[in-house]
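Engineer: Below is the sequence, then the predicted model.
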Amino acid sequence: MSRWFTVPFRRSASAVSNSRGFGSILFALLFLIPFFTFSFFIVEHTQLRLMHGMADDAVVMSALAALKGTYSYGADFAYEDISIDPSDAYSTFREYLSKNMKLDGSLNPLPGSIAVSPVEILDFRVYNPGSYPAFCPGGVYINAPSIHVVISFQVDRPVLRGLFGERVTMKVHRDVDIFCRF
């Protein structure tokens, strides 16, 4: 009687013993493993850039809401003599950032948010007439009434969790201005 359960093991053992089987195993080790690892890096990088883009869009929309909500259109607007109240701009920005990124009032993430940690507003500056032309701390040239914002938060790592940690810290730097010529 043949031992049918040992037949697959003898076949795999014979594959290693001849040169063709060894070449197949060597090909798998030298090509396929690095290929899949590189593919995972590409997928993770793409997903992290998508999350960064979503946060960047939320910051831009919140800063535009803060700019629009802190001044009124009138004769001063036509001559670019606009003054933005920093405290009003900050409160408006914070309100709209919490709505755009699905955060609560203290900037903690709600279900459905891309952030998994509280969002920190690291820098918030308002550039009014007389404070520009200037460069923001990030090196961007400011030549109109604008808002400079830097936020930081953490997101879950999408693919390579066990290898590089569970979370990634993201930092978004944006300068949003009112540039209008009539």
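Structural biologist: Nice, I can see it.

Engineer: Please make it C-alpha for all contacts and neighbour counts, starting now.
Structural biologist: OK.

Engineer: In terms of secondary structure, what does the helix or strand G162 falls within contact?
Structural biologist: Under the assignment given by DSSP states H and E, the secondary-structure element containing G162 is helix 161-164. Contacts of helix 161-164 with other secondary structure elements, assessed using 3 or more Cα pairs under 8 Å, 6 or more residues apart in numbering; DSSP states H and E, are absent: no helix or strand is involved.

Engineer: which residues touch it?
Structural biologist: Helix 161-164 is contacted by residues R167 when judged by Cα atoms under 8 Å, 6 or more residues apart in numbering.

Engineer: and here's the other structure:
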Amino acid sequence: MSLREIIKVPDPRLRMPCAAVERFDDALRQLTIDLVDTMRAAPGIGMTAAHVGILQRIVVIELEDDPVGVRAYVNPIIEWSSDDWVVHEEGSVSMPGVSDEVERPARIRLRWQDLDGAWETAEADGLLAVCLQHEIDQLDGIFWTQHLSKLRRDRLTKRYEKLQRLATRPKAVVADQPKA
């Protein structure tokens, strides 16, 4: 098990587009394993290589009750999105502790490469479609909060900053009380 450090907001790498993967080798397989381990430890249900500061187009997703288990997508491309939309609560391992509702297309069709470089195509709906759109946005340098209105984004950012300040505040030390 190899955990990678997750970069946090406001790291500028979270807003940078990722490059296509060109080498399908053992290093890619190891990075994918590390992403899964890091995602589980975070905890999260989806993660990109960008979340650990590696600007390559790699996504891993693991949804509860999904018979497929862990899904890995290399160089994913959304080819089609439905006209009907769904609202779902979203958050990020790079901005832990806060979430908000985001509206996205209910169904998508995507193309991606597997870990050997073979192209695949499939349609997705439900939570899988939401997760794929969320993570592919991240690969394109679009952080999920950009789907919120400015007011909601500002409120969420203030809430996150407050959580970060509280998390880094030194803990009070209570001296032992003398026994009577």
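Structural biologist: Received the coordinates, thanks. Being a predicted model, the structure only gives us computed values, none of them experimental.

Engineer: Now the TM-score, please.
Structural biologist: Remark: TM-score between the superposed chains equals 0.22 [TM-score structural alignment, normalised by the length of the second structure]; 65 aligned residues with a Cα RMSD of 5.7 Å.

Engineer: rewinding a little: other SSEs contacting the next helix or strand after the helix holding G162 of the first structure?
Structural biologist: Next helix or strand after helix 161-164 of the first structure toward the C-terminus (DSSP H and E): strand 167-177. Packed against strand 167-177 of the first structure by the contact rule (3+ Cα pairs under 8 Å, 6+ apart) you find helix 33-69, strand 146-156.

Engineer: Show me the strands in the second structure, by range?
Structural biologist: 46-48, 58-62, 70-81, 85-91, 99-105, 107-113, 119-125 (DSSP state E).

Engineer: if you compare these, which one is most tucked away?
Structural biologist: For the strands of the second structure, average neighbour numbers computed from mean count of other Cα atoms under 10 Å are highest in strand 46-48, which has a mean of 28.

Engineer: Around C131 of the second structure, how many other residues sit close by?
Structural biologist: Applying the criterion other Cα atoms under 10 Å, we find 23 residues in the vicinity of C131 of the second structure.

Engineer: What of V150 of the first structure?
Structural biologist: When counting by other Cα under 10 Å, one arrives at 18 neighbours for V150 of the first structure.

Engineer: Contact partners for it?
Structural biologist: 121-124, 171-174.

Engineer: ok, it to T46 of the first structure distance?
Structural biologist: 22 Å (Cα to Cα, to the nearest Å).

Engineer: can you check A13 of the first structure too?
Structural biologist: 41 Å.

Engineer: hang on, the earlier thing: make TSV from the strands of the second structure and add distance to L151 of the second structure to it.
Structural biologist: Putting these into TSV (distance: least, Cα to Cα, whole Å) gives the following:
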stretch	distance to L151 of the second structure
strand 46-48	26
strand 58-62	29
strand 70-81	27
strand 85-91	17
strand 99-105	12
strand 107-113	28
strand 119-125	29
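
Engineer: R159 of the second structure: which of those is closest?
Structural biologist: The stretch from the strands of the second structure with the least distance to R159 of the second structure (Cα to Cα) is strand 99-105; that distance is 10.0 Å.

Engineer: Report the angle between the closest one and strand 119-125.
Structural biologist: Here the directions of strand 99-105 of the second structure and strand 119-125 differ by 110 degrees (axes from the mean of the first three to the mean of the last three Cα atoms, to 10 degrees).

Engineer: re the thing from before, if any of the contacts of V150 of the first structure are buried, put those into a PyMOL selection.
Structural biologist: Listed next is the PyMOL selection for buried residues among the contacts of V150 of the first structure, using 16 or more other Cα atoms under 10 Å:
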select buried, resi 124+171+172+173+174
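
Engineer: I appreciate the help and will end here.
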